[in-house]
Each structure stands twice: as C-alpha cells, then as structure tokens.
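*Asks:* no sequence on this one, just coordinates:
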C-alpha cells in the first residue's frame, strides 16, 4: 500500500535525527501532495530557507522559477510541484561561508518513501550533482557539466540542472547551450504538464 504523502511529510517535518550534529535547530523543509506532477530535488535549504521554512525563498529560487517559466503562485502550489531536497534541513556553513553538502541521513531515511508517495509524477528536476548522482545512478566521478550536457539521455522523465545559485553564474556564461537548448524544452515540457493538470 502506498504511503500518503501528507502523512509522510508530517513525519519528515518532525524529524530530529541530525539535531546533535547541527549548530542550529532542525527545520526540515519540503512541499508537495500526492497529486504533484513535477518534482524538484535540490541540495538542501540555505540560510534564508532555514529562516522562512519555505523552499527556494532566495535568489536561487527566483532564477529557478525563471528557468522553469513558472509564476511564484504556480511554483508554490503543492498540487503541482513537490519540492523534496536531498537534505531537508540546512546543513550549516563550511569554513569559507558556503553551504555544506546535504546530510546523508535524509536520502537513506526518506527519499525512497517520498518517491513511492508521489505516484503521478511526470517530470523530476535534478538540481545539482547530489541529486543527479542518486537518481541517475551516476558514478562518483561524474561531473555536473558532463551530466547536464547529456540531459537528452534522461529527458523527458528527468532534467539535470546546475544549481541556480549566483555562484554558478560563471558556469552559465561558459555554457550558453544550457540557456539556448535546455531551457526552451524544459519550459515547454513544464507548461504542457501544467496545462493538462490545471
């Protein structure tokens, strides 16, 4: 029997498995419903999302919505989009002030159950290498650039994306094919799904 997404989401939000390893309170952040047709799997919440408790409430979210061609209202409609990062809590900062990688506990504890609770998915966006390695069964040696460059191999079920962080602005400038080739088809695929859903 398939686990209900809303019941599972409540269990995830109550999770405190990593509390002893974090310098701040656990605050698992996710969104969705069993009816969601599109899933976004990013890395982990950053400091702003830790504060807001809502996914992608930062400049990365603005860029991601632009890439997807969706409004803020559409993006935050849990009937349409499930947002389930590799790590549900903000993992903290490294010595240089960047976000640490997602904690590994989340993937093993929750991700298979989340996948099973979303039976109507038509498209999954894999934002960043952590999500791509898990969901595309990539070797540890796989790079983000090589994975995103092979995006057609995974389309239309998956789209591999770089992280929309400002830190990746240089990558985007060096790889204009991403904006010219990937984004038009991504937007078209998303709009086609939404038009059938709404």
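*Replies:* Perfect, thanks for sending it. The model shown is predicted, which means the values in this text are computed figures rather than measured ones.
*Asks:* going by C-alpha atoms from here, please, whenever you check contacts or count neighbours.
*Replies:* Fine.
*Asks:* in space, what's closest to residue 99 - neighbours in sequence excluded?
*Replies:* Of all residues not flanking residue 99 in the chain, residue 93 sits nearest, at 4.5 Å (Cα to Cα, 6 or more residues apart in numbering).
*Asks:* how near is the one you found to residue 13?
*Replies:* 21 Å (Cα to Cα, to the nearest Å).
*Asks:* and for residue 151?
*Replies:* For residue 151 relative to residue 13 (Cα to Cα), the value is 32 Å.
*Asks:* got it, and residue 40?
*Replies:* Taking Cα to Cα, one finds residue 40 at 17 Å from residue 13.
*Asks:* the more surrounded of the two?
*Replies:* Between residue 40 and residue 13, counted using other Cα atoms under 10 Å, the more crowded position is residue 40 (22 against 15).
*Asks:* my guess is that one meets residue 78, correct?
*Replies:* No. Between residue 40 and residue 78 there is no contact, the gap being 11.4 Å when judged by Cα atoms under 8 Å.
*Asks:* how about the helices in the chain?
*Replies:* Ranges of helices in the chain, per DSSP state H, are 5-13, 47-52, 59-68, 72-75, 104-106, 112-116, 129-135, 144-149, 169-174, 176-177, 183-197.
*Asks:* between those, which gets nearest to residue 23?
*Replies:* Evaluated over the helices of the chain, closeness to residue 23 peaks at helix 47-52, with 12.3 Å, by Cα to Cα.
*Asks:* what lies in contact with the closest one?
*Replies:* 27, 29, 55, 56, 57, 58, 89, 90 (Cα atoms under 8 Å, 6 or more residues apart in numbering).
*Asks:* report the two of the residues you listed separated the most.
*Replies:* 27 and 58 (16.5 Å).
*Asks:* of the two, give the one with the bigger neighbour count.
*Replies:* residue 27 (21 against 16).
*Asks:* list the contacts of that one.
*Replies:* 13, 50, 53, 88, 89, 90.
*Asks:* now residue 46: closest residue in space, sequence neighbours ignored.
*Replies:* Spatial nearest neighbour of residue 46, excluding adjacent residues (Cα to Cα, 6+ apart): residue 90 at 5.5 Å.
*Asks:* what about versus this one:
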C-alpha cells in the first residue's frame, strides 16, 4: 500500500487520511482523524492521540496539555496552528477511548498505514518534538528506553529531535520530580524553535 500512497499528490494523501475509517469498529466515538500539516511545515510535533476534547473540536492540542506545550515551546496559538510552520502528526489520529488510568494507547493502524508516506511529504522539517513513550518508541529507531531516560539524553538528539514527556496535567508529579526538564531543556528548546521559525515568537 505504501507504493500506492507514494503516487498520490500531497493534497490527495491528506484527504485520504482525514477520511480514514480503518479503526471505525473499535473507536468509541467513531473516526475523526485530527492532523495538521503542510509541505512547508518546519517543525513536527508528534503526540500520542487526540483526547476527547480534541476529538470534539477537531483542533490538535486544544486542551490543557496544549496550553502547557505552547508555553514550553514559547509560541503563540496563532503560530502553533499555522500549518505552514507546524505539522502536528500524533501516533494515532483518532481518539482511542479511555481506560482505567487515562486515555488508551494510540491505535497502531495509523502509523502502520499512513506515517511513512506522510513524513516523506514533509521535506522542510528542521525540528521534531517527540511527546511521550509512543512517539519516542517509533521515532528513536526502536530504542525502548523510558521517557525519562530519553528526555535526559536530549543532547544526544540535538538539534534535530527533542524527546519530551507529555505536557498533560497528569504528569505534574513527573515534572516536580524532574525539574531539570523545565530548567534545562525548555529554555534550549525555545531558542531552537525561534531559530527554526526565523523570528522571536513571544507570548
């Protein structure tokens, strides 16, 4: 199927992704792929999967996690939602439902079906933000270290990739236990993002 996708135009590929119903029988609220991208996007944001609020609004990171993420990045909502600047491709494109301890993992069908073809159409990406364990596992060459270990090793991937924890309020304890992330990584990330975007984009 990958070869067939490679023959599609960018617009047709994105249209097919947004119309995807592969997982319709197992999604509690039905399919609604939430992605953002342009062939000129310069920063790639890789999260897990849309939460319920994002599913309802169709806007990625339109929740408290997104507020913290934009604060970490040092960008405004306008910049964040400018597809010419930011591509947002979670590991799962649809809301997977909720389990006992939060949202369920992203459905694996998304990455298997669409991810390589979409990433191949993003030639101008200069910085990739990997948010959470599923993004780390897929993008860091199959390395299975913990989120904490990957985030601590951020200089190993600099300046092209930044492995990060999830900005969810559920991670407040992690952030309290790992103050180095907001003390060291966040300031460096903000400088790098401003550099990639070619301007200072303050709050």
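*Replies:* Received it, and whenever you're ready, just let me know what you need. If you're wondering where the values come from, they're calculated on a predicted model, not measured in any experiment.
*Asks:* can you tell me what residue 62 of the first structure aligns to in the second structure?
*Replies:* Counting by TM-score structural alignment, residue 62 of the first structure lines up with residue 67 in the second structure.
*Asks:* can you tell which of the helices of the first structure is closest to residue 160 of the first structure?
*Replies:* Across those, closest to residue 160 of the first structure is helix 144-149 (Cα to Cα), at 5.2 Å.
*Asks:* ok, residues contacting the closest one?
*Replies:* 128, 129, 132, 160, 161, 162, 178.
*Asks:* out of the residues you listed, which is most surrounded?
*Replies:* Sorting the contacts of helix 144-149 of the first structure by how many neighbours each has (other Cα under 10 Å) puts residue 160 first, at 27 neighbours.
*Asks:* which position in the second structure aligns with it?
*Replies:* In the second structure, the residue paired with residue 160 of the first structure according to TM-score structural alignment is residue 163.
*Asks:* that match touches residue 130, doesn't it?
*Replies:* Yes. Using Cα under 8 Å, residue 163 of the second structure is in contact with residue 130, at 4.7 Å.
*Asks:* how many residues are close by residue 198 of the second structure?
*Replies:* Neighbours around residue 198 of the second structure, by other Cα under 10 Å: 9.
*Asks:* oh, I was asking about residue 144 of the first structure
*Replies:* Neighbour number of residue 144 of the first structure under other Cα under 10 Å is 19.
*Asks:* against residue 113 of the second structure, how distant is the alignment partner in the second structure of it?
*Replies:* Using TM-score structural alignment to pair residues, one finds that residue 144 of the first structure aligns to residue 147 in the second structure. The spacing between residue 147 of the second structure and residue 113 of the second structure, counted by Cα to Cα, is 25 Å.
*Asks:* same check, this time on residue 2 of the second structure
*Replies:* Counting by Cα to Cα, the gap from residue 2 of the second structure to residue 113 of the second structure is 8 Å.
*Asks:* of these two, who's got more company?
*Replies:* Taking other Cα under 10 Å, residue 2 of the second structure and residue 113 do not tie; residue 113 has more neighbours (15 against 12).
*Asks:* mind checking what the more buried one lines up with in the first structure?
*Replies:* Using TM-score structural alignment, residue 113 of the second structure sits opposite residue 109 in the first structure.
*Asks:* quick one, what contacts its match?
*Replies:* Residue 109 of the first structure makes no contacts at all, as judged by Cα under 8 Å, 6+ apart.
*Asks:* over to residue 164 of the second structure?
*Replies:* 129, 130, 131, 132, 147, 150, 151 are the contacts of residue 164 of the second structure under Cα under 8 Å, 6+ apart.
*Asks:* closest one of these to residue 104 of the second structure?
*Replies:* Nearest member of the contacts of residue 164 of the second structure to residue 104 of the second structure, counting by Cα to Cα, is residue 132, at 13.2 Å.
*Asks:* which residue in the first structure lines up with that closest one?
*Replies:* Checking TM-score structural alignment: residue 132 of the second structure goes with residue 128.
*Asks:* thought residue 162 was touching its match, still the case?
*Replies:* Yes. Taking Cα under 8 Å as the definition, residue 128 of the first structure is a contact partner of residue 162 at 5.0 Å.
*Asks:* distance of residue 145 of the first structure relative to residue 104 of the first structure?
*Replies:* 23 Å.
*Asks:* looking at those two, which is more packed in?
*Replies:* residue 145 (14 against 11).
*Asks:* hang on, the earlier thing: in JSON lines: the helices of the first structure, plus distance to residue 83 of the first structure.
*Replies:* Compiled in JSON lines, the helices of the first structure are given as follows (distance: least, Cα to Cα, whole Å):
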{"stretch": "helix 5-13", "distance to residue 83 of the first structure": "11"}
{"stretch": "helix 47-52", "distance to residue 83 of the first structure": "13"}
{"stretch": "helix 59-68", "distance to residue 83 of the first structure": "12"}
{"stretch": "helix 72-75", "distance to residue 83 of the first structure": "9"}
{"stretch": "helix 104-106", "distance to residue 83 of the first structure": "14"}
{"stretch": "helix 112-116", "distance to residue 83 of the first structure": "10"}
{"stretch": "helix 129-135", "distance to residue 83 of the first structure": "12"}
{"stretch": "helix 144-149", "distance to residue 83 of the first structure": "20"}
{"stretch": "helix 169-174", "distance to residue 83 of the first structure": "23"}
{"stretch": "helix 176-177", "distance to residue 83 of the first structure": "26"}
{"stretch": "helix 183-197", "distance to residue 83 of the first structure": "15"}
